[in-house]
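**Q** how would this look folded up:
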Amino acid sequence: MWEDFKKFALKGNVLDLAIAVVIGAAFGKIVSSLVEDIIMPAVGILLGGFSVEDWTYTFQGAELRYGLFAQSVIDFFIIAFSIFLVIRIFTKLKRKKDVPAEVEPEVLDKKEELLVEIRDLLAKEKTGL
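**A** Here you go, the predicted structure:
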């Protein structure tokens, strides 16, 4: 059982996933700080000190703090959009990297051209054309 676990745990996909989780957690902290410490205070200033977090509703003595929920939803959308932008940038960079440079046509000398013609003729004969 231990050997099976080691094989599973040391597979490339599992290690890649573990690395992604750690990086994702660190990135989540960065984006959360961006939202909490920069974006939302700026939005509050633009809206004249308005804060969604302060929204509450009292019902039969129970205080429902739906503003905190609304703030969490706003945070989610900002974080999701930030992740979307990062992935989009990486995808564009990868596409540019993956595009092969134009290959110049190979210049053949007379002997090579003759060999190519012979190869093509033999291929035609082989296929019965």
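**Q** Please count neighbours and contacts with C-alpha atoms only from this point.
**A** Noted.
**Q** Next, residue 92: secondary structure please.
**A** helix (DSSP: H, G, I helix; E, B strand; the rest coil).
**Q** how far away is it from residue 24?
**A** Using CA to CA, to the nearest Å, we find residue 92 at a distance of 20 Å from residue 24.
**Q** which stretches of this structure form strands?
**A** For the chain, the strands defined by DSSP state E cover 57-59, 62-64.
**Q** Other residues contacting the last one?
**A** This points to strand 62-64. With contact meaning CA atoms under 8 Å, 6 or more residues apart in numbering, strand 62-64 is reached by 56, 57, 58.
**Q** And this one, please, so the two structures can be compared:
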Amino acid sequence: MIQEFRDFIAKGNVMDMAVGIIVGAAFTAIVTSLVGDIINPLIALFTGGIDFSGWFYALDGGEYASLDAAKEAGAPVFAIGSFIMAIINFVIIAFVVFMLVKTVNRIKAAAEKPDDVAPEVPTGPSELDILIEIRDSLKK
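**A** Below is the predicted model:
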């Protein structure tokens, strides 16, 4: 069993997956900052100062100054703003992954095409042409 585990870990796919997870975690931090520090303020600018991160609804009916205050009080809350930010994060990540896959596919397609396509060289008559010529000469 230990040998099987070593073989599994030694496979390249496992290491590729580990690198992907680590890079993905770092990428998530970048996207979270992009959404929280750049996109949300732009949305707030265009919507007249609306800040999604502060949107919440306390299910116990209490009035709380902020989402953090409601959470500290132990109130059950619908964090609507956090959900909207998660949707924005998802859309941004999905778009970036789409662009990444599109670029990789374009690079793969370019690598698969031969750069120097040799011009077609006439090779002479085909086998069928020769057989037709022989048939015609035998008819004569």
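**Q** and of the strands of structure 1, who's closest to residue 18 of structure 1?
**A** Smallest distance to residue 18 of structure 1 across the strands of structure 1 (CA to CA): 37.8 Å, for strand 62-64.
**Q** centre of the chain versus the closest one, how much separation?
**A** Put simply, strand 62-64 of structure 1 sits 39 Å off its chain's centre (CA atoms, centre = their mean, to the nearest Å).
**Q** ok so, going back, could the contacts of strand 62-64 of structure 1 go into JSON lines alongside neighbour count and distance to residue 119 of structure 1?
**A** Output for the contacts of strand 62-64 of structure 1, formatted as JSON lines (neighbours: other CA atoms under 10 Å; distance: CA to CA, whole Å):
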{"residue": "56", "neighbour count": "13", "distance to residue 119 of structure 1": "82"}
{"residue": "57", "neighbour count": "13", "distance to residue 119 of structure 1": "84"}
{"residue": "58", "neighbour count": "9", "distance to residue 119 of structure 1": "87"}
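**Q** In structure 1, what stretch matches stretch 13-25 of structure 2?
**A** Mapped onto structure 1 using TM-score structural alignment, stretch 13-25 of structure 2 spans residues 13-25.
**Q** if we can go back for a sec, what's the closest of the strands of structure 1 to residue 8 of structure 1?
**A** Closest among the strands of structure 1, using CA to CA: strand 62-64, at 46.2 Å.
**Q** how much space between residue 126 of structure 2 and residue 79 of structure 2?
**A** 75 Å.
**Q** neighbour-wise, which of these two wins?
**A** Each of residue 126 of structure 2 and residue 79 has its neighbours counted (other CA atoms under 10 Å); residue 79 has more, 17 against 9.
**Q** which residue lines up with the more buried one in structure 1?
**A** Looks like residue 79 of structure 2 aligns to residue 65 there (TM-score structural alignment).
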